[in-house]
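> predicted model, plus sequence, below.
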Amino acid sequence: MKHTLAATALVLLSGTALAQATPVGQWHTIDDKTNEIKSLIVISESGGVLTGRIDKLLRKGADQDAKCTECTDDRKDKPMLGLEIIRGAKKADGKDVWEDGKILDPENGKNYTLRLTPIEGGKKLEVRGSVFGIGRTQTWVRVQ
């Protein structure tokens, strides 16, 4: 009986750890220059495909009514709150990496090829946006 309880507890705990090794959840984006929290992004999954939306603008003095004036696609002039910035990312075979999607930088309206990699047991997320292999990586922090 003791072994069964211990094994069950171990499975439940390992399942929790594995569940956190995914981009699905709530994330704080961090400003590259000031290291301050910029926004809250919510990443969800449907049919194995990830999407991510801006849930809150958290930067000091942020205009909560701002629109994506720099966007050039279907998101042009849409409100920043609720704006879908991640589209189409899928889990790579045999890796804890999600790729083949796009990420929008709403500040300049550009779309970048996306790679998402959970790190530190899923507490942080490396978000890589690139064009022709040239880009930058941000680290987002999971909201508990």
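Structure's in. What do you need?

> make it CA atoms for all contacts and neighbour counts henceforth
OK.

> quick one: contacts for the nearest residue to D96 once chain neighbours are set aside?
Closest residue to D96 apart from its sequence neighbours, by CA to CA, 6 or more residues apart in numbering: T117 at 6.5 Å. By CA atoms under 8 Å, 6 or more residues apart in numbering, T117 lies in contact with P23, D96, V97, W98, L125, E126, V127.

> mark which of these are buried, thanks.
Neighbour counting over the contacts of T117 (16 or more other CA atoms under 10 Å) leaves P23, V97, W98, L125, E126, V127 as the buried ones.

> take a look at this one as well, against the first:
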Amino acid sequence: MRTTIKTLLLALPLMAAGFSASASDSAAGRWKTIDDETGRVKSIVEIAQASNGTLNGKVLQVLQSAQGPHPVCDKCDGANKGKPIEGMTILWNLRPDGTNKWANGTILDPAKGKTYSSKIALVENGRKLEVSGCIAFICRTQTWLRDQ
């Protein structure tokens, strides 16, 4: 009996480690976007998995904006023109593309009102997310931090 209890006690931390590792295998969750120039947190984006398995990202909160509090997408075209950036979907249709990678999606840069093809990759055990927006073969990559 004691051997069984000891075995269970030793197995619990290993099982917990397995659960936490699998949680970091998903890009779903809240992410802090970082301003390339200042290094400051710019916004909080929530990435969620859609029913078709793709990933989408929505701005939950804008923390830093040249427009001040509650900025709108004044440079956007179409349905997003003049809409609040908070609550706006800026990342959509990302499909799995290998381990901890998603690609073939689209990202919107609300500051410029432009969309780009997008890919993302989890790095550093899921603590960071490399987010790329590309035109043809020219890409710009930002590193987002997981929001605890």
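That came in fine, so what should we check first? If you're wondering where the values come from, they're calculated on a predicted model, not measured in any experiment.

> report the TM-score for the pair.
The TM-score (TM-score structural alignment, normalised by the length of the first structure) is 0.90; 143 aligned residues with a CA RMSD of 1.6 Å.

> quick one, helices of the second structure?
2-23 (DSSP state H).

> all strands of it, in order?
29-34, 41-49, 55-62, 89-96, 101-109, 114-123, 128-135, 138-146 (DSSP state E).

> tabulate the ones you listed (a markdown table), appending distance to R2 of the second structure.
Shown next, in a markdown table, are the strands of the second structure (distance: least, CA to CA, whole Å):
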| stretch | distance to R2 of the second structure |
| --- | --- |
| strand 29-34 | 41 |
| strand 41-49 | 44 |
| strand 55-62 | 47 |
| strand 89-96 | 45 |
| strand 101-109 | 44 |
| strand 114-123 | 41 |
| strand 128-135 | 42 |
| strand 138-146 | 41 |
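
> run the chain-centre distance for stretch 4-19 of the second structure.
31 Å (CA atoms, centre = their mean, to the nearest Å).

> before we move on, the earlier item: for the buried ones among the contacts of T117 of the first structure, which one is nearest D73 of the first structure?
V127 (21.7 Å; CA to CA).

> and which of the contacts of T117 of the first structure is nearest K76 of the first structure?
For the contacts of T117 of the first structure, the minimum distance to K76 of the first structure (CA to CA) is 23.0 Å, reached by V127.
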